[in-house]
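**Q** give me a model of this one.
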Amino acid sequence: MDKLGNQVITEKSIRLLQKNQYIFRVDSKTTKTEIRDWIEQFFDVKVEGTNSSSIRTKSRKKENKSNTNYGSWKKMIVRLKDNNNIPFFLNQI
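**A** Modelled structure (predicted):
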């Protein structure tokens, strides 16, 4: 799927792995249901819920140009049901 990006590795994402939650960087136009369906089919797990947030970066002003935003993106936190996990992430705890 082109809309699903890389996993996000931060201190918070490591803590959320213990709660069976995974953070993905996704395309800004992707909906929660699209990500939920794709993850359930691809990883063969059951998704309990999803949260999303748009990450906006600060705007920068260049010479003779107006303000532009660089690098805005969206992250999706996927919460799996008990006894489900994504094996790819297990080695990174």
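
**Q** please make it C-alpha for all contacts and neighbour counts, starting now.
**A** Noted.

**Q** am I right that Glu55 is in contact with Lys74?
**A** Slight slip there: residue 55 is Ile, not Glu. Yes. In terms of CA atoms under 8 Å, Ile55 counts as a neighbour of Lys74; the distance is 5.5 Å.

**Q** here is a second sequence; please produce its structure as well for comparison:
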Amino acid sequence: MAKKDGIDARHYDVILAPHITEKSTMASENNAVVFKVANDATKPQIKEAVEAIYSTKVVSVNTLLSKGKSKRWKGKPYKRSDFKKAVVRLADGEMIDITEKVN
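**A** Got it, this is the predicted structure:
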């Protein structure tokens, strides 16, 4: 797949939302940002999307698939959806402020 310059609509299909938790906030001290991504997204796609959307240099991408929990609501069982997270490590000096508006 050829690398394109600029933001494409498919980049927004790969990166769904920032994943804000205590653990991801602690990771941000080490130049890492955690995103919820599409379940079928690959590491190169995630890297390309983050670099295009946020105009930063990505060093590495680690992904993990969180399986949905089985829960009960009003006595009836249901299952939460599975989702994929990506831990994106940025180059030294780079920073993403996830509280700001995206380009």
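
**Q** circling back: neighbour count winner among Ile55 and Lys74 of structure 1?
**A** When Ile55 of structure 1 and Lys74 are compared for neighbours, Lys74 comes out ahead with 17 against 12, by other CA atoms under 10 Å.

**Q** host element of that one?
**A** strand 73-80 (DSSP states H and E).

**Q** just checking, what packs against that strand?
**A** Under the contact criterion of 3 or more CA pairs under 8 Å, 6 or more residues apart in numbering; DSSP states H and E, strand 73-80 of structure 1 touches strand 21-26, strand 47-55.

**Q** using TSV, lay out those strands together with distance to Gly5 of structure 1.
**A** Formatted as TSV, those follow (distance: least, CA to CA, whole Å):
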stretch	distance to Gly5 of structure 1
strand 21-26	5
strand 47-55	14
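
**Q** name the stretch among the ones you listed that sits most buried.
**A** Of those, the one with the most neighbours on average (mean count of other CA atoms under 10 Å) is strand 21-26, at a mean of 21.

**Q** in structure 2, which residue range corresponds to it?
**A** Matched against structure 2 by TM-score structural alignment, strand 21-26 of structure 1 falls on residues 32-37.

**Q** and the contacts of the matching stretch?
**A** 14-20, 24, 27, 46, 83-90, 96 (CA atoms under 8 Å, 6 or more residues apart in numbering).

**Q** apart from its neighbours in sequence, what residue is nearest whatever residue of structure 1 lines up with Val14 of structure 2?
**A** In structure 1, the residue paired with Val14 of structure 2 according to TM-score structural alignment is Lys3. Among residues not flanking Lys3 of structure 1 along the chain, Asp27 sits closest, at 4.9 Å (CA to CA, 6 or more residues apart in numbering).
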